[in-house]
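*Asks:* Provided below are the primary sequence and the corresponding predicted coordinates.
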Amino acid sequence: MRKILVVDDEAVLIEAIAYNLEQSGYQVITAMDGMSGLELARKENPDLIVLDIMLPGMDGLEVCRQLRREDRTATVPIIMLTAKGDEIDRVVGLEVGADDYVTKPFGRRELLARVRALLRRADYPVSLEDRSSTQDASTDKGGIVPPRSELVAGPLRIDQAGRRVNCRGQELELQPKQFDLLTYLVRNRGTVLTRDQLLHNVWGYDYAGDTRTVDVHVRWLREKLEEDPASPKLIQTVRGVGYVFRS
């Protein structure tokens, strides 16, 4: 059973989130302040964290920042809860390492969809190409078709099954959504992809046109992949359109 940590200081909201997640088959643990949430994340090793930004004591941004610095929690998917219309909080949340965010107030189905999408991609990423190419393939006993094992593009070697990336002989530490975005770009190398295409195919649901999410993740990838992030050679911007991976 997947374990989800929910951190929020509103008792009614945290109870509602926990109830809906439990009804969907998840084990839920909760905390009502940042420090307690951080300690539970370290102790319980959750599969995913739902984290409010506005928390007493240590806020959600600092909790996220600290989790990303520690080996055991560096790649756990994090969904941040933000106030309606608070774009600065959303962008800063992505900057410090959150994988996704949900704006309050939100519906039960929206949160569950994002939880499922992140957990699915944490298991292994499946792009549209992989879905179509493996539909008729034989499956293992668990019914899962593994993606093609390795992608090689220029200085990159991507182990899809192991979710590892090696660049110029050095293994990189990528967060789940960074790995998914890079893998999708490499699979479609040479093809200019719009931000909306990337949102749809990598994030897997309607992201309300918030294309800054893509820009932030691309900047992260460039800092880790490019020899000179200010003059990228691998992930290039096509002005007014989107991005293209060139190897």
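*Replies:* Sure thing, it's come through. Residues are numbered from 1 along each chain as shown.
*Asks:* CA only for contacts and neighbour counts going forward, please
*Replies:* Fine.
*Asks:* which SSE is immediately downstream of the helix or strand hosting L118?
*Replies:* Using DSSP states H and E, L118 falls within helix 108-123. Next in sequence after helix 108-123, counting helices and strands by DSSP H and E, comes helix 128-134.
*Asks:* tell me, how many residues neighbour D159?
*Replies:* Neighbour count of D159, defined by other C-alpha atoms under 10 Å: 17.
*Asks:* test my guess that it contacts V165.
*Replies:* Yes: D159 lies in contact with V165 (C-alpha atoms under 8 Å); the separation is 6.3 Å.
*Asks:* returning to what we had before: which other helices and strands contact the helix holding L118?
*Replies:* For helix 108-123, the elements it packs on are helix 11-23, helix 176-187, judged by 3 or more C-alpha pairs under 8 Å, 6 or more residues apart in numbering; DSSP states H and E.
*Asks:* recalculate using a threshold of 10 Å.
*Replies:* Helix 108-123 sits against helix 11-23, strand 48-52, strand 78-82, strand 100-103, helix 176-187, with contacts defined as 3 or more C-alpha pairs under 10 Å, 6 or more residues apart in numbering; DSSP states H and E.
*Asks:* ok, structure two:
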Amino acid sequence: MSDLIESVRPDALPPALVLIAEDEAEIADILAAYLQRSGLRTQHATDGHEALAMHRALKPDLVLLDVQMPRADGWKVLSEIRSSSDTPVIMLTALDQDIDKLMGLRLGADDYVGKPFNPAEVVARVEAVLRRTRSRAPVATQMLRVGAFQVDLENHEASVQRDGQQHALELTLTEFKLLACLMRTPKRAFSRAELLINCLPEGDSQERTVDSHISKLRKKLEALGIQGVPASVWGVGYRFGNEP
């Protein structure tokens, strides 16, 4: 953990989330292990329909997309993703033919890897694509929406809808960062160390300081009748919690 704390600035982007859309569990597990070892977060979809649902819900930074998947193949998934999003997509396929590569690129794929592949090479390709796309789309241009909550990262404004009205949240910078971090992946449990690194000022070094800021954030939300946000995760830390 000490190496992670030294290498990540508190105001840096959170680790990129990679959605692995692959129906072969062994391949998905290998890719996830290599990606996580490189500091990336992963989620796994086992078929095309699940991949689209997880893409809509999680808004990953990149999708590793297998062509031959049940329920909806990779071409269909890629087409659906491109109809509403510019999320980077790297195609994974056993079909090592130029026509398939051309189809993927025409549909908007960012890269193409044929099976069998070297997982380390896949990680290198993922990191290269992320460097390009994340530099083009800084966090400040994003708008986060989860349930009734809305966070404008460019203008540092947060609000929540209650009883048909949008209520502005008067948050400190640290409270704002905590809320935004939890909203990025609302189902994920973050440790105090992760929140300390990503959300608190550089001078703060105590994990328990996170508890104080979370408590103050909760009280502001409770004043609007919102309970359980952020939610405590016993033995881990916090997740976004219940949606009002």
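*Replies:* Okay, I see it. Just so it is clear, the model here is predicted, and its values are computed rather than measured.
*Asks:* TM-score for this pair?
*Replies:* In this superposition the chains share a TM-score of 0.49, using TM-score structural alignment, normalised by the length of the second structure; 123 aligned residues with a C-alpha RMSD of 1.5 Å.
*Asks:* buried residues, the helix holding L118 of the first structure. List them.
*Replies:* Buried positions in helix 108-123 of the first structure, judged by neighbour count with 16 or more other C-alpha atoms under 10 Å: L111, R114, V115, A117, L118, L119, R121, A122.
*Asks:* including distance to Y19 of the first structure, could those go into TSV?
*Replies:* Supplementary listing: the buried residues of helix 108-123 of the first structure in TSV, determined by distance: C-alpha to C-alpha, whole Å:
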residue	distance to Y19 of the first structure
L111	12
R114	16
V115	14
A117	19
L118	19
L119	18
R121	24
A122	23
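*Asks:* related to what we said a few turns ago, and for D159 and V165 of the first structure, which residues touch both?
*Replies:* E150, L151, V152, T183 (C-alpha atoms under 10 Å, 6 or more residues apart in numbering).
*Asks:* out of the residues you listed, which are buried?
*Replies:* With neighbours counted by 16+ other C-alpha under 10 Å, these contain buried members at T183.
*Asks:* among the shared contacts of D159 and V165 of the first structure, which lie within helices?
*Replies:* Among these, the members found in helices (DSSP state H) are T183.
*Asks:* among the shared contacts of D159 and V165 of the first structure, which one sits closest to T82 of the first structure?
*Replies:* Nearest to T82 of the first structure, judged by C-alpha to C-alpha, of these is T183 at 28.1 Å.
*Asks:* separation between that closest one and V50 of the first structure?
*Replies:* As judged by C-alpha to C-alpha, to the nearest Å, T183 of the first structure and V50 of the first structure stand 25 Å apart.
*Asks:* again with L128 of the first structure
*Replies:* Note on L128 of the first structure: its distance to V50 of the first structure, by C-alpha to C-alpha, is 27 Å.
*Asks:* neighbour-wise, which of those two wins?
*Replies:* V50 (25 against 10).
*Asks:* the more buried one touches L81, doesn't it?
*Replies:* Yes: counting by C-alpha atoms under 10 Å, V50 of the first structure touches L81, with 7.2 Å between them.
*Asks:* what touches both of the two?
*Replies:* Both V50 of the first structure and L81 are contacted by V7, D8, G60, D100, Y101, V102, L111, under the criterion C-alpha under 10 Å, 6+ apart.
*Asks:* if any of the residues you listed are buried, put those into a ChimeraX selection.
*Replies:* Restricted to buried positions by 16+ other C-alpha under 10 Å, the ChimeraX selection for these reads:
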select :7,8,60,100,101,102,111
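*Asks:* okay, the shared contacts of V50 and L81 of the first structure in JSON lines with distance to L40 of the first structure next?
*Replies:* Formatted as JSON lines, the shared contacts of V50 and L81 of the first structure follow (distance: C-alpha to C-alpha, whole Å):
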{"residue": "V7", "distance to L40 of the first structure": "10"}
{"residue": "D8", "distance to L40 of the first structure": "13"}
{"residue": "G60", "distance to L40 of the first structure": "14"}
{"residue": "D100", "distance to L40 of the first structure": "20"}
{"residue": "Y101", "distance to L40 of the first structure": "20"}
{"residue": "V102", "distance to L40 of the first structure": "22"}
{"residue": "L111", "distance to L40 of the first structure": "21"}
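*Asks:* closest to K224 of the first structure out of the shared contacts of V50 and L81 of the first structure?
*Replies:* D100 (20.0 Å).
*Asks:* tell me the spacing between the closest residue to that closest one other than its chain neighbours and L48 of the first structure.
*Replies:* Distance criterion C-alpha to C-alpha, 6 or more residues apart in numbering; nearest residue to D100 of the first structure, sequence neighbours excluded, is I79 at 4.7 Å. Shown here: I79 of the first structure relative to L48 of the first structure, a distance of 8 Å by C-alpha to C-alpha.
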